[in-house]
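> Attaching a predicted model along with its sequence, questions to come.
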Amino acid sequence: MICPAVRGAARLPDMTTTLITGADKGLELQTARRLAGAGHTVYLGARDIGRGARAARSVGARPLLVDVTDDDSVAAAAEQVREHTGHLDVLVNNAGVAGPARPADEITAADMLAAYETNVFGAVRVTHAFLPLLHRSTSPVVVNVSSGLGSLAVAADPAAHASLVPLWISSLPYNSSKAALNMITVLYARALPGMRVNAVDPGHTATDLNGHTGAQSVEQGADIIVRMASIGPDGPTGGYFTSDGSMPW
C-alpha cells in the first residue's frame, strides 16, 4: 500500500549516496539491498567490519566501520565518506537495541542508559557528524527508524495498545527511547528546513531484535524505510510514518 503522504513524491537521482547504520543483518540489510538495486551507492554501517564486509558484498554495498556509541568511530566514518564521495544524500539511523523488557518498576537507570546510548544518543551522534556532508547534497534526507511502541498516543490509550496484544511490549527503555527519537526527528526537521527528516515504524518484523517473532518479513518491513529514503525535496518532513500512512505521535 502506498503511503498517502509520499504518493507521487519525486525520487532521488541514481547514484545517491546513502549510509545505513546497524545494517549488517535483518531489516536494514534488506533495505541496503533494495536501495543498492535502485542505484544508490550504499555505505553499510557495522560495528564488526568483518561481518559488515560480508554483508555488504552480499547486497552490492560498501562496508563502513561505525559504532554509533563511540564519538571517535563515528567521526572516522564521516571522514571516510567525505574522502570517498564528499557528500551524503541519505542517512538512515537504524542501529538500535531492545534493552530489557522487565516491568517498569524493575528498570534501573543503567538499563535506560544502555538503550539510550544506541537508540537516542547514537542517532544524534551520527546525524551531527554527518550534517556537513548532508548539507552538500542537493536533496538531503534523514530517516530515523523508530517503532510503533514509541507512540505516546498508543501508549496512553489502553484500547489502542490492547489491540496490539501480543505485539504490545511495555518496555520502559525501548519504548521511551523510540519516543525520544520521535521528538528528535521533529526538532531536527524544524531546525533543518532544507532536509527531509522523518521517523518510520516498519511494523512487527521478524528480526533478531524480537527473536524473529514478528509477523512481517524483512522485505515487508523494509518498504517504508526504502520509500522514505527515496523521497525528493518536495516530500514530507517532520512526520512519523508506517506503510499505511501517518502514525499517531
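Perfect, thanks for sending it.
> C-alpha only now, for contacts and for neighbours.
Fine.
> and the most centrally placed residue in the chain, what is it in contact with?
When Cα atoms, centre = their mean is applied to the chain, the residue found nearest the centroid is V145 (2.7 Å). Residues in contact with V145 (Cα atoms under 8 Å, 6 or more residues apart in numbering) are V92, N93, N94, A199, V200, D201, P202, I225.
> Could you check how far it is from G52?
19 Å (Cα to Cα, to the nearest Å).
> Checking my notes, P63 in a helix, right?
No. The secondary structure assignment for P63 gives strand rather than a helix, going by DSSP: H, G, I helix; E, B strand; the rest coil.
> Packing partners of the lengthiest helix in the chain?
The longest helix of the chain (DSSP state H) is helix 172-191. Packing contacts for helix 172-191, counted by 3 or more Cα pairs under 8 Å, 6 or more residues apart in numbering; DSSP states H and E, involve helix 109-119, strand 196-200.
> What segments of the protein are helices?
Using DSSP H, the helices found in the chain span residues 26-37, 49-59, 71-84, 109-119, 121-134, 152-155, 158-162, 172-191, 218-229.
> Residues in contact with the second one: which ones?
Taking Cα under 8 Å, 6+ apart as the criterion, the residues outside helix 49-59 that touch it are 23-25, 29, 32-33, 36, 44-46, 62-65.
> I'd like these as CSV, with distance to W249 and neighbour count appended.
Below are the contacts of helix 49-59 laid out as CSV (distance: Cα to Cα, whole Å; neighbours: other Cα atoms under 10 Å):
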residue, distance to W249, neighbour count
A23, 26, 27
D24, 29, 27
K25, 28, 18
L29, 27, 26
A32, 27, 31
R33, 30, 20
A36, 31, 22
L44, 29, 30
G45, 28, 31
A46, 30, 25
R62, 34, 19
P63, 34, 24
L64, 33, 26
L65, 33, 22
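> and here's the other structure:
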Amino acid sequence: MNATTTALVTGANKGLGHETVRRLGELGWQVFLGARDADRGKQAAAELVEQGLNVEFVQLDVTSITSIAAAVDTIGDRATHLDVLINNAGISGGFADPDQTQAADLRPVFETNVFAPVQLTHAFLPLLRAADQPRIVMVSSGMGSLAITSDPNRLESTLPNLPYTSSKSALNMITSQYARALPNIQINAVDPGYTATDFNGNAGHQTLTEGTDVIVGFATIGPDGPTGGYFDRHGPIPW
C-alpha cells in the first residue's frame, strides 16, 4: 500500500487551483503545485508551506511537451506514485461574439483546455498506475454542457461563445472516453460553478471554498466512487 497520498494540481498559483492545493494539503497529502510562472508558483507554494502544509512547487507550462516531461521527472524523483491528477489549468480566450470569432481564436484555448489535459494524462499514466487508487479530475465548466447552455433559465445560455464553451465540451468527451478506456483509473469532469476568481473579474457569486468543493470531492472519492461522470457541487449535471 502507498502510505502518502500525492496529488498534482495544474494552474495552481492562484484561484481554484491554489485553493484546491491548500485544501488537499490540509488533509495531510503531499501536493505538487503546478504553475507556469516560476516566481508566482514558488511564492504560492511557500505561503502554504509556512502554514505547515506539504506542498512543493513544480514548474509546469501545460502547453509544452518539454515542460510536462520535466514535471514528470521532478515528481517521479519526489514520489513513487501519483494518486490524483487535477487538470485545472485553463484559459477563457475572451468572450467575443461568435460572428466576430475566427478559427485562430480557438487554437490557444484548445491548446490549454483540451490538448494539455490529454498530454498531461498520457505523460503521468505510469505514475498514476503505480498508485493504489488513481484518480483524475478534469476541471470543466457548465458552459461545456449542451443541455445547460441551451436552457434559457441558466446564466450559461446568455453567454454565447465559441472557444471556451467548445473546448470544455471537448474535454467532457475526452473524460468520457478515458473513463471507458482506463477502467482502473477513476476519471470525472467537474463544474466548479460561477466562482469569484480573476478568471471572471471576481464576478462569481460562489466563494473559492464553494468552487473547489466538487474538485476536492472527486479528488478524495473512495474506490467505490463514480468514473466517467460530470458533476457540480450538488451532484450529476447533464452533458
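That came in fine, so what should we check first? None of the values given here were measured: they were computed from a predicted structure.
> Map the residue nearest to the centre of the first structure across to the second structure for me.
Residue pairing (TM-score structural alignment): V145 of the first structure is matched to V139 of the second structure.
> again, but for I169 of the first structure
Match for I169 of the first structure (TM-score structural alignment): L159.
> okay, now that match: neighbour count?
Neighbours of L159 of the second structure under the rule other Cα atoms under 10 Å: 14.
> How about E83 of the first structure?
10.
> quick revisit: just tell me which of the helices of the first structure ends up closest to D208 of the first structure.
D208 of the first structure sits nearest to helix 26-37 of all the helices of the first structure, at 7.3 Å, using Cα to Cα.
> any idea how far the match of I169 of the first structure lies from T4 of the second structure?
Counting by Cα to Cα, the gap from L159 of the second structure to T4 of the second structure is 43 Å.
> and if you look at Q177 of the second structure?
From Q177 of the second structure to T4 of the second structure the distance is 29 Å (Cα to Cα).
> how about V42 of the first structure, what's its match in the second structure?
Counting by TM-score structural alignment, V42 of the first structure corresponds to V31 in the second structure.
> repeat for A129 of the first structure
Checking with TM-score structural alignment, A129 of the first structure has A123 as its match.
> my guess is its match meets V72, correct?
Yes. Between A123 of the second structure and V72 there is a contact at 7.0 Å, judged by Cα atoms under 8 Å.
> Neighbour count for these two, which is higher?
V72 (21 against 16).
> Can you give me every residue that contacts the residue mapped onto that one from the first structure?
Mapped onto the first structure by TM-score structural alignment, V72 of the second structure lines up with A78. A78 of the first structure is in contact with A129, F130, counting by Cα under 8 Å, 6+ apart.
> Please report the distance of A78 of the first structure from H84 of the first structure.
10 Å.
> Equivalent analysis for V92 of the first structure, please.
For V92 of the first structure relative to H84 of the first structure (Cα to Cα), the value is 19 Å.
> Please identify which of these two sits among more neighbours.
Per other Cα under 10 Å, whichever of V92 of the first structure and H84 has more neighbours is V92, with 29 against 9.
> I'd guessed the more buried one sits against T17; true?
No. In this structure V92 of the first structure lies outside contact range of T17 using Cα under 8 Å: 11.2 Å.
> Just give me the match in the second structure for Q216 of the first structure.
Checking TM-score structural alignment: Q216 of the first structure goes with Q206.
> Who's the closest spatial neighbour of that match, skipping the chain neighbours?
T195 (4.4 Å; Cα to Cα, 6 or more residues apart in numbering).
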